[in-house]
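Visitor: Coordinates only, no sequence provided:
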């Protein structure tokens, strides 16, 4: 009877957490503004197999996205079936995060052997503002997160079998697929997976090393499979690789999206350097430092339970220091602890961190708290355990209250409720009464749940954070709402100027081109790639397109780039509604004039 009740509680708990993730993610998504660059790319990829395979930004497949296309393949498939819409582009992320909640619950249960640990982890992930926000946008991170927790589940299975190699291969497959979704960001989980297995697997050291090597080889093969396949295609038969200067996917991944993000200008900053007054919303005002993850936008996105998770990691590892090497709790603390620390260091060092990046920390925080909760259930009579639990409640509620009260929208009621519950929880924990830990869990979740509710009431998505400032709300709306609406208002005039040409227009920067291409699906030739300074198309190619009548309107920034200098000298200038841009109308005869 007890086993049946435990099974029923497990399914009810995980089911409730999953249902919350689905409802919160899907709430009002039909009205959710899309990131236009990704939306335009997905429409292009949904339009043809050629554009789909190569991850082309534009329907004519002159240029790839500036990222690997794995996550956007899923969105493109849904759009190809259901048609282009906000729901079709966002729903895959909602589903991915809901599945991540389920898989994390199973992984934590498999690691620790405790159903309670899995249920708590699922609940913490489901209510995390970062996890809810990232699911409500057309970004790549939810699929990566799902694949990373799948890799953690595979490692958990490997830790409980005498034949771990196949499970390490499954973990490598999951990380390799995650690489297709978010490139090097996926590989940051590898130290956590490897160390947890090497330390705690119940097989001799030689077999542990061999199995880990197999997992690493599978990761590398799957990660590079698409890049290798694309590299075999002659350059003239595929789009130019954006983000590279030599038409190389490796340069795009390891330089433009890799080491180039550490201490250097990111692509949005390079774009702004061309004269476009563009502010990327949701990047946090704090510069590179560990503190940036605990304050401001990033803290209010995923920091709520981070102090409790770090405390759980330190106390948990100390508590199992004399346990056998194969203690599953040690494996869980190592896996999720290193996951949290490695990603935390990476996000701390990045020049600019979008708020939706830090959603990757949420599964690690959830896994640590689930593991600690189950651990405390086992030793709740110990004075040290009671002290640690009480300290975690006090620190977490105090820190979360500061996050709320130091925002521009302080909400006193949930803070008062959390404090009152916290006082009661600490009292119960001190007396080791039954239900004390459940009360403590509810107390520390009050403020994250309130923050998620604020985000949903705002109609926020991947670029938003709870209690963000009015300035940041406006920045998000300008980028995701106002700019696309302004571009849409110019489409009738552009259609007249198009005069039957195959392409709607040519625009400096794929980022700017996307606001015209996303609502129509038309070819808007991107000049200079995302940053507007890339080498494609060349001046000769641009002149050939003009001579062929491919387009008539060229939109650019004031620039010394030879391509735009030539356009300004040979084509007819038009009045621009925004001094940031120059508009020229070109006819085939202009291409032949000296």
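Guide: Received, thanks. Fair warning: this is a prediction, and the values are worked out from it, not measured in the lab.
Visitor: can we go C-alpha only for contacts and neighbour counts from here?
Guide: Fine.
Visitor: center of the chain, which residue is that?
Guide: With distances taken as Cα atoms, centre = their mean, residue 141 lies nearest the centre of the chain, 2.7 Å away.
Visitor: For residue 356, see how far away that residue is.
Guide: 8 Å (Cα to Cα, to the nearest Å).
Visitor: Show me whatever sits in contact with both of these two.
Guide: Counting by Cα atoms under 8 Å, 6 or more residues apart in numbering, the shared contacts of residue 141 and residue 356 are residue 134.
Visitor: Tell me who's in contact with residue 584.
Guide: Applying Cα under 8 Å, 6+ apart, the residues near residue 584 are 553-555, 567-568, 571-574.
Visitor: so what's residue 302 up against?
Guide: Residues in contact with residue 302 (Cα under 8 Å, 6+ apart) are 128-130, 293, 358-359, 361-362.
Visitor: Which one of those residues is nearest to residue 453?
Guide: Using Cα to Cα, residue 129 is the member of those that lies nearest residue 453, at 8.5 Å.
Visitor: sorry, back to before: is it true that the residue nearest to the centre of the chain touches residue 182?
Guide: Yes. Using Cα atoms under 8 Å, residue 141 is in contact with residue 182, at 6.9 Å.
Visitor: wait, residue 10 sits on residue 115?
Guide: Yes. At 6.2 Å, residue 10 counts as touching residue 115 under the criterion of Cα under 8 Å.
Visitor: Please report the distance of residue 536 from residue 590.
Guide: From residue 536 to residue 590 the distance is 20 Å (Cα to Cα).
Visitor: this is the other structure I want to compare:
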């Protein structure tokens, strides 16, 4: 039996360059193809990009409207990129969505570079391909939620940490990783911090510097996280509340409350004031394989666990500073911590959050599978390879069965390819090299065929609304409608645009998604009463009444029902009741509006007049 090998052969200049070019071109095609078919995608963020492109204050704070009534319920770093794009190219679906697609291509490129450093070009191409072809990645890199920026920044942080582990001291590389994590906080708050334990562990265990320097450098990186994230929190908290929009998602107009509460620990505990509850009650390990998240991310999750475990076993006798093992600590730690948190969340959680698992999963597969392949002459490694393929293709068959009417031939093909390649992998060490490579190719294709097909189907399906999901149209993937924004008729749009320059807000409506639809159509500010869920205490009833009396709001629009049950004692409910009791209703093409410039009536309105 040949001696096991864990070290990659020395890299040659230009090695893998052609493969990388093909990988990035293929990723770009997948993420950019017919992108505009999704329209405004998440209209909530598209309207905020519209606002930020028109007004610098709206851009700085991430306002939902250019008149700065209330912000989105996230920090606005991802919006800044969209704002700039809209300023440069005008407001259209391409200018809103292309930045996320390019971030996806960038994430694949950085992941390739990170894995290639420790396991070779082949491993980098495998990892990059797995990331690109993960269905939830194909979904979110074609969508305008902040997850795309978050993932790119976290991959950059992991790459910088690998560099820090290999450098003589690694201080500046580690500080760069901290800056990337801090910038990730500005994209999606505390979720960015989930990878910090893995980054710190890898550097403290495998960094080349003496321990006292490693400790000092880790503290410096922590300070970099605090500074690169905290400057914005301090700015918002110190800015006079009267001179900025209300912080959406908070109950006390506080960004710190938003970060720690609604978007922080509340997601774990379920105690989220202002939230509408958790749609996914399947708490526990089964959640990642369940109906919501399974087809988004689970396809290669067992393979990642097997491959990373094998990687640690194969590198157990390597030196403390071994770069491959350091990388495994980073990517496996990232995968493990994030998977545990997502599985245990009792608050709001959506299946598309799992895009944060995709880079770590892909890296574990790329590094671990390559190490196993190099040791295929060892029977134990051959068995592990065969087992990985069998488990992966069996899981693919199970997940495909949830969409039995979609491409029914694929399940049989994956099962047959998996069984055949697994059997051959058991004896791959005794096969001629050319045959062995063919077996490896069959195994890889069998393992990635199902998620790749699902990703292509995802890219071919337009997605809109606030809660998209991957998959083929009509096969479980939401093409739109779940927390989607309304599309007003031409007559309603005309009413909103007539004399809109006379008013601060051409209309007000409960809920940011409702407001976004009217604002994008009219091109004029629409006040989102109550923020995203309609549960934020902004504006207060007194503020709203004062704005109406001052002639700052033209119409109030009856909004479509929000998901969940709004508190009947909430400010938005109080405002709705106040309007309905004092102004006559007008029905226009199925939309009910109240003209707030009309004289008030002394009794509650009855049936709306027709127009």
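Guide: Structure received. Keep in mind that what you see is a predicted model, and the values were worked out from it rather than measured.
Visitor: So after superposing, what's the score?
Guide: Here the TM-score for the pair of chains, by TM-score structural alignment, normalised by the length of the first structure, is 0.90; 575 aligned residues with a Cα RMSD of 2.8 Å.
Visitor: re earlier: would you mind checking the contacts of residue 584 of the first structure for buried ones?
Guide: Among the contacts of residue 584 of the first structure, the ones that count as buried by 16 or more other Cα atoms under 10 Å are 553-555, 567-568, 571, 573.
Visitor: Quick one: the residues you listed as CSV, columns for secondary structure too.
Guide: CSV is the format used below for these (DSSP: H, G, I helix; E, B strand; the rest coil):
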residue, secondary structure
553, strand
554, strand
555, strand
567, helix
568, helix
571, coil
573, strand
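Visitor: Which single one of those is nearest to residue 4 of the first structure?
Guide: Checking those one by one against residue 4 of the first structure (Cα to Cα), the nearest turns out to be residue 555, at 66.7 Å.
Visitor: quick one: the strands in the first structure?
Guide: 505-508, 524-527, 553-556, 572-574, 582-585 (DSSP state E).
Visitor: post-alignment, the third one versus the second structure, mean distance?
Guide: Same thing as strand 553-556 of the first structure. Once fitted to the second structure, strand 553-556 of the first structure is off its aligned match by 2.6 Å on average (mean Cα distance after the TM-score superposition for the first structure).
Visitor: which helices and strands sit right next to that strand?
Guide: The contact analysis (3 or more Cα pairs under 8 Å, 6 or more residues apart in numbering; DSSP states H and E) places strand 553-556 of the first structure against helix 483-498, strand 505-508, strand 582-585.
Visitor: shouldn't residue 141 of the second structure be in contact with residue 148?
Guide: Yes. Judged on Cα under 8 Å, residue 141 of the second structure makes contact with residue 148 at a distance of 5.6 Å.
Visitor: which of the two has more neighbours?
Guide: Neighbour totals were compared for residue 141 of the second structure and residue 148, and residue 141 leads with 30 against 27 (other Cα atoms under 10 Å).
Visitor: Look up how far residue 54 of the second structure lies from the residue opposite residue 335 of the first structure in the second structure once aligned.
Guide: Here residue 335 of the first structure is matched to residue 330 in the second structure, going by TM-score structural alignment. Between residue 330 of the second structure and residue 54 of the second structure the computed distance is 41 Å (Cα to Cα).
Visitor: Looking at those two, which one has more neighbours?
Guide: Using other Cα under 10 Å as the criterion, residue 330 of the second structure and residue 54 rank with residue 330 on top: 26 against 17.
Visitor: count of neighbours near the closest residue in space to that one that isn't next to it in sequence?
Guide: Spatial nearest neighbour of residue 330 of the second structure, excluding adjacent residues (Cα to Cα, 6 or more residues apart in numbering): residue 198 at 4.9 Å. Residue 198 of the second structure: 24 surrounding residues under other Cα under 10 Å.
Visitor: Equivalent analysis for residue 457 of the first structure, please.
Guide: Residues near residue 457 of the first structure, counting by other Cα under 10 Å, number 12.
Visitor: That one -> the second structure?
Guide: Superposed on the second structure with TM-score structural alignment, residue 457 of the first structure falls opposite residue 460.
Visitor: and its match, what does it touch?
Guide: Residue 460 of the second structure touches 34, 472, counting by Cα under 8 Å, 6+ apart.
Visitor: now do residue 492 of the second structure
Guide: With Cα under 8 Å, 6+ apart, residue 492 of the second structure has these contacts: 588-589, 591.
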